[in-house]
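Just a sequence and a predicted model for now, questions to come.
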Amino acid sequence: MLKNKPREGTILILLLCMGLCLRIAAAVSIEGFSSDIHLFRNWAGTAADNLGQFYFKSSSDYPPLYIYVLFLIGKLLSFPAISPYTVLIIKLPAILADLATALFIFKVASKYHSRKTGILLAAYYLFNPAVWINSSLWGQVDSFFTLLIVAAVYLLTEKKLGFSAVFFTAAVLMKPQGIIFLPVLFFELVRTKKMGDILKAMVSAIITALIIILPFSLNRGLTWIYQLFAGTVAEYPYASVNAFNLYGLLGANYVNDAKTLLLFSYHRWGLILIVLTTLFSWLVYIKGNSRRFAFAAAMLQIMGVFTLATRMHERYLFPAIALAVFAWIYLKDKRLFFLAGGVSVTSFFNTFFILFHTSRIMDSSGYGFWLRIISLLNVLLLIWAAKTVFDLALNRKSDDNMF
């Protein structure tokens, strides 16, 4: 019987093929979030026409990294045989990123647990509704962004801090939310206290940034990237932008974040809570004193910022799903796997309601039962995550010399 048992590699290939087929079927079933698809289509065409002049000829608020992907999409869509599949092609990079992240999960879980565990975790991610609703139905690119973050943190755990800095920088230059995760690299550099690591990370980050930014910087200098980020951050000055978080719970969805809540404005409260979140993640990292806590710290960062900061969108919690899975792989506490399930549920419903019921959620008048329940659940999940990871840091294994 054992000889007839399928090899794990074959099972993994079958799972990946099934996951791909599911996503293709979902991708062509609906257009997705029409405004996002329309923007990606237009940006792809503009990038394909003249990549270097992209920001002169478009109103894009995206940092430059994903514009390279849109450039390739635009070139593909220029072929008449491909153009009928425009929506699928636009969604394809995120779909492939889903599969790559699942494969990543399998590889790392197989290394620290078993190949069977790797298969189960890869399947969990592949067929997680919160994952494929984002890429295959909505048509957003959070999966691509998440893959960059996962690669960055994994390389950090492998002591490859120069390469880790490359991926952290790439993530920041894809979405401003990448800044949320930069403290994790800082935590490790402070922990090791090695000047060589610090210099390697700095040089790698600078070179990566220049390579990505320079093609768009002809005749405009380098300050344009700062202006782009500043404009993107200021574009939605609201306590919550359809994010089911603390401010959603308080009824502040699409409420201007300059308004006062108790002593301070919503915006200032958000900044204060970002700082406190980062300090708590750092405390966990100090107490854990191990690279094993890198994924847990990254998970705390995104859960804390999404739940407590202003100007959050509905999809910003998405990376927490994969990060919680990796945190479980490294720290081996079942509570982290349940956290992955919890953020999957809240992320799915937040995305689902905005994708299919936008007209009822877009402003504070849409504040209703489900917004309250899911927002409260996200607050409770954050508290549980903080307690769980802090407990694990206090009770770390003293004999773990690998990290």
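Structure received. Numbers count the residues shown, from 1 in each chain.

drop to CA atoms for contacts and neighbour counts, all remaining ones
OK.

How about the contacts made by Ala26?
Ser136, Leu137 (CA atoms under 8 Å, 6 or more residues apart in numbering).

so who does Ala44 touch?
Residues in contact with Ala44 (CA under 8 Å, 6+ apart) are Ile67, Leu70, Phe71, Leu72, Ile73, Gly74, Lys75.

rerun that using 7 Å as the cut-off
Leu70, Phe71, Ile73, Gly74 (CA atoms under 7 Å, 6 or more residues apart in numbering).

Pull out the buried members of those residues.
For these, a neighbour count by 16 or more other CA atoms under 10 Å gives the buried set as Leu70, Phe71, Ile73, Gly74.

ok, for the last one, nearest residue in space, not its chain neighbours?
Spatially, and ignoring its direct neighbours in sequence, Gly74 is nearest to Ala44 (4.4 Å; CA to CA, 6 or more residues apart in numbering).

element containing that neighbour, please.
Here Ala44, judged by DSSP states H and E, is contained in helix 34-49.

same question, Ser375
Counting by DSSP H and E, Ser375 is part of helix 369-394.

sorry, back to before: let me know the closest of the buried ones among the contacts of Ala44 to Val325.
Here the nearest of the buried ones among the contacts of Ala44 to Val325, counting by CA to CA, is Leu70; it sits at 29.4 Å.

try this one side by side with the last:
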Amino acid sequence: MTVDFLCAFLTYKIVRLKYPEGRKPIFAFLVVILSPTVIYNSALWGQCDVIYTTGLIACIYFLSIQKEIPALLSFGVALSFKLQAMFLAPLLLILLLKKRIHWYYLPLIPAVYVVTVLPSWLMGRPILELLLVYFNQANKYKELAKGAPNLYQWIPNNFYNIVVPIALTLTICAIFLLVYIVYKSRLKITQDRLIYLATISVLFMPYILPKMHERYFYPADILSIIFAFYFPRHFWVAIVVQMASFFGYLGTPIFIQLFSIPLGFALWFVVRKCDVIYPKLQAEFSSNIDRKL
């Protein structure tokens, strides 16, 4: 797909911010185009996850150069194509509280969505149905995990009705905890930290949420490549993410289940290495222990 090249180009632009000279941005472009999940998703499966993911990568690029209006418009475009664009929402909430994004620009996001549904409305589809399409899709299937290499691979689907509400509640609590910890940190959100937080956001959400497909890790696949170029010492994170997603596409249950373990470790590692999260979390934990003692 043509959008694959646009996604790779935006990856090139983000990596170019880290390396103004040299060939690393070009290599980043090629890695995206030639990555197995990009090939499987677009060329072999004919899926369009690259479209909303490109919107998310554009959002991150514009955030990187501190242009919040194009960033929010890009996020709005991504959300208009797929609800899974919300995987980047924790990052946006962090930047909102850190005042990198101004609250009065937030209406741009739903405005983009409304504009994108207007053609369908003009063709005769009810406007209420268009506005609530994501809510109506929520109960389309009842599986804890549909090929996604996350922690729900280890829970029998018989517990679906019990696990889903608990998991959604814990996910919301975890997001607010993450946002709170970063907000309380006095460290500035630098470009490197922005990439850390973006990677955590798109990897964390599909890993802890139930009802995920294998394709929902697509944004994490792309962000992990950017992460690898920003932090070459941790390139193995991208390999783990790509391998886990790849076996998800192959649909081999035992490998999907097994790769959920290294993928979970990769998520833990990225969180632990993020200096606006782990030190603060460690300090809060130690403080609570001291109070109890």
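Structure's in. What do you need? What you see is a predicted model, and the numbers here were worked out from it, not measured in a lab.

Fetch the TM-score of the aligned pair.
The TM-score (TM-score structural alignment, normalised by the length of the second structure) is 0.83; 275 aligned residues with a CA RMSD of 2.6 Å.

wait, which of the buried ones among the contacts of Ala44 of the first structure is closest to Lys160 of the first structure?
Closest to Lys160 of the first structure out of these is Leu70 (29.3 Å), distances taken as CA to CA.

Tell me the spacing between the residue nearest to the closest one when sequence neighbours are not counted and Leu218 of the first structure.
Nearest non-adjacent residue to Leu70 of the first structure, counting by CA to CA, 6+ apart: Ala44, 4.4 Å away. Separation of Ala44 of the first structure from Leu218 of the first structure (CA to CA, to the nearest Å) stands at 20 Å.

what do you get for Trp282 of the first structure?
For Trp282 of the first structure, the distance to Leu218 of the first structure - CA to CA - is 39 Å.

neighbour count winner among these two?
Trp282 (19 against 11; other CA atoms under 10 Å).

so what corresponds to the more buried one in the second structure?
In the second structure, Trp282 of the first structure lines up with Val179, judged by TM-score structural alignment.

What is the neighbour count of the residue mapped onto Ala78 of the second structure from the first structure?
Alignment note (TM-score structural alignment): Ala78 of the second structure maps to Ala171 of the first structure. The tally of other residues near Ala171 of the first structure (other CA under 10 Å) stands at 27.

Give me the spatial nearest neighbour of Ala171 of the first structure, chain neighbours excluded.
Gly178 (5.1 Å).

ok, that neighbour touching Phe167?
No - with contact defined as CA atoms under 7 Å, Gly178 of the first structure does not count as touching Phe167 (9.9 Å).

Pick out whichever of the two has more residues nearby.
Ranked by neighbour count (other CA under 10 Å), Gly178 of the first structure and Phe167 place Phe167 first, with 24 against 20.

Count the residues that sit near the aligned residue in the second structure for Ala386 of the first structure.
Using TM-score structural alignment as the criterion, Ala386 of the first structure maps onto Val271 of the second structure. Neighbour count of Val271 of the second structure, defined by other CA under 10 Å: 20.

And the one 5 residues further on, by the same measure?
The burial count assigned to Val276 of the second structure is 23, neighbours taken as other CA under 10 Å.

again with Tyr160 of the second structure
By the criterion of other CA under 10 Å, Tyr160 of the second structure has 17 neighbours.

State the distance from it to Leu132 of the second structure.
24 Å.

Please apply the same query to Ile277 of the second structure.
With CA to CA as the criterion, Ile277 of the second structure and Leu132 of the second structure are 35 Å apart.

Pick out whichever of those two has more residues nearby.
For the pair Ile277 of the second structure and Leu132, the greater number of neighbours falls to Ile277 (22 against 10), based on other CA under 10 Å.

was I right about that one contacting Ile181?
Yes - between Ile277 of the second structure and Ile181 there is a contact under CA under 7 Å: 6.1 Å.

for the stretch 301-403 of the first structure, what spans make up the strands?
For the stretch 301-403 of the first structure, strands defined by DSSP state E, counting those that start in this stretch occupy the ranges 312-313.

quick one: the helices in it?
Using DSSP state H, counting those that start in this stretch, the helices of the stretch 301-403 of the first structure run over residues 319-331, 334-361, 369-394.

so how far is stretch 211-228 of the second structure from its chain's centroid?
Centre-to-centre, stretch 211-228 of the second structure and its host chain are 7 Å apart (CA atoms, centre = their mean, to the nearest Å).

Oh, that last question was meant for stretch 124-143 of the first structure, not what I typed.
On CA atoms, centre = their mean, the centre of stretch 124-143 of the first structure falls 12 Å from that of its chain.

now it: which residue numbers in the second structure?
Mapped onto the second structure using TM-score structural alignment, stretch 124-143 of the first structure spans residues 31-50.

Return the set of buried residues in that stretch.
In stretch 31-50 of the second structure, counting by 16+ other CA under 10 Å, buried: 31-33, 36-42, 48-50.

got a list of contacts for it?
Here stretch 31-50 of the second structure makes contact (CA under 7 Å, 6+ apart) with Met1, Val3, Asp4, Phe5, Ala8, Tyr218, Ile222, Gln242, Ser245, Phe246.

Trace the last one over to the first structure, please.
For Phe246 of the second structure, the aligned residue in the first structure is Phe348 (criterion: TM-score structural alignment).

ok, that match - contacts?
Pro129, Ala130.

ok so, going back, got the angle for the helix holding Ala44 of the first structure vs helix 334-361?
Taking axes from the mean of the first three to the mean of the last three CA atoms, to 10 degrees, helix 34-49 of the first structure and helix 334-361 form an angle of 100 degrees between their directions.

quick one: helix 34-49 of the first structure aligns where in the second structure?
Using TM-score structural alignment, helix 34-49 of the first structure corresponds to no residues of the second structure.

Now do the buried residues in that helix.
Of all the residues in helix 34-49 of the first structure, those buried under the rule 16+ other CA under 10 Å are Ile37, Phe40, Arg41, Asn42, Trp43, Ala44, Gly45, Thr46, Ala47, Ala48.

Kindly report the same for stretch 223-234 of the second structure.
Quick answer for stretch 223-234 of the second structure (16+ other CA under 10 Å): Leu223, Ser224, Ile225, Ile226, Phe227, Ala228, Phe229, Tyr230, His234.

Next: stretch 153-168 of the first structure.
So for stretch 153-168 of the first structure, counting by 16+ other CA under 10 Å, buried means 153-157, 160-168.

helix/strand/coil for Lys146 of the second structure?
strand (DSSP: H, G, I helix; E, B strand; the rest coil).
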